[in-house]
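Q: Just to be clear, the model below is a prediction. Sequence and coordinates:
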Amino acid sequence: MRYDVLIIGGSFAGLSAALQLGRARRRVLVIDAGQRRNRFATTSHGFLGQDGVPPGQIIATARGQLARYATVEIRDGAALGVTGDEQGFVVETDGAPAAGRRLILAGGVTDTLPEVPGLAERWGKHVFHCPYCHGYELNQGPIGVLATGPMSLHHAQMLPDWGPTTLFLNGAFEPDAAQLADLARRGVTVERTPVAGFFGAGADIRLADGRTVPLAGVFTLAQTRLTGPLAAELGVDIEEGPLGQCIQVDAMQQTSVAGVFACGDTARLAGSVALAVASGTMAGTAAHRSLIFTA
């Protein structure tokens, strides 16, 4: 079978794109490796109507709703490679290859976390990247910002709205005089002693001099890279930002390669569930329109 649209990635953006196309009665295949970026988080926040719901539950509900659309198929598995152009694409999977007229990349990104003992196992539970997603639940308790570079300054400047904030420089950078003055204005404590690791079962940080700093939660900026090989194989334009990679798209989520769209964290340097759903909606409708007006 040749599908109208192949969607790589079955998380919030990919399923949102599939919903628009299914409602347009187009034949759609979603290829999903099951590696949601927020799979480590117990609850999702900031998405209207779903605030506080476990992200896996949102996805399960979405899959159940998509099952009502006879033209939408979801295949569990990884997309391993791609060939083709605007006349048609073939995606190699760990099952049978799939062919489609259009392609939507929604495979997300992979986070590379700071190498601090105890951080990885706390990711999504006590250590976060998005204040809007997790800051409120810290109940105005003490918050840490673990610096990974100059961009962490913005994290530290924002977070006092959610609780008293300490910026742990950890040798990542040194704020200049103006930046230090602004941090002081925001009430941020600057800690220059290196971080030895996390202490206990929560977010408390142990410093190299033996002190322990009790914290309700910690925020840090991970480096990101695109998940999977398809973007590179297609030759779409990729933006290299201070925090990692994303695919360049226009307002309609169209990439630099005709017939290829991208959405979700794949196509923006900062993301959330709500933004992923919005961009997936746009990618799905744009792919549908391209089938009509440029067929």
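A: Structure received. Computed from a predicted structure; not experimentally measured.
Q: contacts, neighbours, all on C-alpha from now
A: Will do.
Q: Identify the residue spatially nearest to the most centrally placed residue in the chain, adjacent ones excluded.
A: Centroid check for the chain by C-alpha atoms, centre = their mean gives Asp265 as the closest residue, at 4.2 Å. Closest residue to Asp265 apart from its sequence neighbours, by C-alpha to C-alpha, 6 or more residues apart in numbering: Gly108 at 5.1 Å.
Q: Hmm, Ala270 and the one you found touching each other?
A: No: using C-alpha atoms under 8 Å, Gly108 is not in contact with Ala270, being 11.4 Å away.
Q: Looking at those two, which is more packed in?
A: Taking other C-alpha atoms under 10 Å, Gly108 and Ala270 do not tie; Gly108 has more neighbours (30 against 14).
Q: which ones are touching that one?
A: 9, 36-37, 226-227, 264-266 (C-alpha atoms under 8 Å, 6 or more residues apart in numbering).
Q: I'd like to know which of those residues is nearest to Leu80.
A: Closest approach between the contacts of Gly108 and Leu80, by C-alpha to C-alpha: Thr227, at 10.9 Å.
Q: One more to weigh against that first structure:
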Amino acid sequence: MRETYDVVVVGGGAAGLSGALALARARRSVLVVDAGAPRNAPAGHVHNFLTRDGTPPAELLAAGRAEVTGYGAEVVTGTVAAAERVDGGFRLALAGGGAVGARRLLVTTGLVDELPEVAGLAARWGRDVLHCPYCHGWEVRDQPIGVLATGPLAVHQALLWRQWSADVTMFRHTAPAFGDEEQEQLAARDVAVVDGEVAALEVADDRLTGVRLVSGLVVPRAALVVAPRFAARADLLTGLGLTAAPQEMGGHVIGTAVSADASGATDVPGVWVAGNVADPRLQVIGAAAAGLNAGAMINADLMAEDTRRAVAARRAG
């Protein structure tokens, strides 16, 4: 690795690699530091990515790395332990030892899905324990689907998944009783409601077969929908004065995210964010677009700085 780069990208998912690609094609020196633990690793395929629908996540990332390095960017496996501002940019301490400098910083570290504590649930995440209907709805269409009520958007979630199957059951679990209007909506769409706390998932032949309540009742289901809390991976930014703030959807807090403008620029000059660390609602193609946008804006910012320096040198000369 060099001692200093124009841009260091922390996180090598769709957002980070897209930003790195734009910057490398702009002839900037770029280093991507990636921990190798993408959020969508448990999923079998990426969907809604035009021309790449159905591609396994690892295959998509491998193709992205090849494109990025083909333009001269560098990609290393590792994590950034800390970041600090120094004269001329930033100094990043790597977890394995050593440090690297950067004129600009693009953070695309994503988020962590904090799942409900139900026995067997985490092991099925991304397979038949699901969250996003646009990512997985088609694959479980017309199958018996359960929805675990864990937050204020549970009814909305059940009604949404009803688009993909006529057999949707809401497990009220530990949620309070639904209001009259919500109960009417669920009844009108033939969504059954099962009272009682969920104890565990039933699995056979490595597939979900049912949801077991504390009472012992087992309701056959082929998929279970949950609403995780989206926690931004933003610890790296704390040393630069940035913290993740509560993120709302429909007036309800769904997790945390790092605030930024439309270009991904944060309140700290020289630091951009893109992807799920800034917006937990983004799918892969949206994260890639956000990374591209941030990369272009970073290049423009560097161009302005290069021009200022050139003008100052010309005047001095």
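A: Structure received. Because the structure is a prediction, the values reported are computed rather than measured.
Q: coming back round to it: please tell me how far the equivalent of the residue nearest to the centre of structure 1 over in structure 2 sits from Trp161 of structure 2.
A: Superposed on structure 2 with TM-score structural alignment, Asp265 of structure 1 falls opposite Asn276. Here the criterion is C-alpha to C-alpha, to the nearest Å. By it, Asn276 of structure 2 lies 22 Å from Trp161 of structure 2.
Q: Repeat that for Ala43 of structure 2.
A: 18 Å.
Q: again with Ala287 of structure 2
A: 23 Å.
Q: cool, Pro56 of structure 2 as well?
A: Taking C-alpha to C-alpha, one finds Pro56 of structure 2 at 23 Å from Trp161 of structure 2.
Q: more neighbours, the two?
A: Taking other C-alpha under 10 Å, Pro56 of structure 2 and Trp161 do not tie; Trp161 has more neighbours (23 against 17).
Q: Residue in structure 1 paired with that one?
A: Per TM-score structural alignment, Trp161 of structure 2 is aligned with Leu159.
Q: Return the residues in contact with that match.
A: Counted by C-alpha under 8 Å, 6+ apart, Leu159 of structure 1 has contacts 131, 135, 143, 165.
Q: Then Val218 of structure 1?
A: By C-alpha under 8 Å, 6+ apart, the neighbours of Val218 of structure 1 are 126-128, 143-146, 203.
Q: Any of those buried? List them.
A: 126-128, 143-146, 203 (16 or more other C-alpha atoms under 10 Å).
Q: Out of the residues you listed, list just those in strands.
A: Of the positions in these, 127-128, 143-146 sit in strands, assigned by DSSP state E.
Q: And these, which is closest to Leu215 of structure 1?
A: Distances from Leu215 of structure 1 to those, taken by C-alpha to C-alpha, are shortest for Ile143, at 5.5 Å.
Q: What residue in structure 2 is paired with that closest one?
A: Ile143 of structure 1 maps onto Ile145 in structure 2, with residues paired by TM-score structural alignment.
Q: Keep only those of the contacts of Leu159 of structure 1 that are in strands.
A: Per DSSP E, the subset of the contacts of Leu159 of structure 1 in strands is 143, 165.
Q: what would the contacts of Leu159 of structure 1 look like in CSV with distance to Gln50 of structure 1?
A: Formatted as CSV, these follow (distance: C-alpha to C-alpha, whole Å):
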residue, distance to Gln50 of structure 1
Pro131, 17
Gly135, 17
Ile143, 25
Thr165, 28
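Q: related to what we said a few turns ago, export the contacts of Gly108 of structure 1 to a markdown table and append columns for secondary structure and distance to Leu153 of structure 1.
A: Formatted as a markdown table, these follow (DSSP: H, G, I helix; E, B strand; the rest coil; distance: C-alpha to C-alpha, whole Å):
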| residue | secondary structure | distance to Leu153 of structure 1 |
| --- | --- | --- |
| Gly9 | coil | 32 |
| Arg36 | coil | 28 |
| Arg37 | coil | 24 |
| Leu226 | strand | 25 |
| Thr227 | coil | 27 |
| Gly264 | helix | 25 |
| Asp265 | helix | 22 |
| Thr266 | helix | 24 |
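Q: which ones are touching the nearest residue to Thr43 of structure 1 once chain neighbours are set aside?
A: Spatially, and ignoring its direct neighbours in sequence, Thr43 of structure 1 is nearest to Pro54 (4.0 Å; C-alpha to C-alpha, 6+ apart). Contacts for Pro54 of structure 1 (C-alpha under 8 Å, 6+ apart) come out as 41-44.
Q: From those, keep the buried residues only.
A: 41, 43-44.
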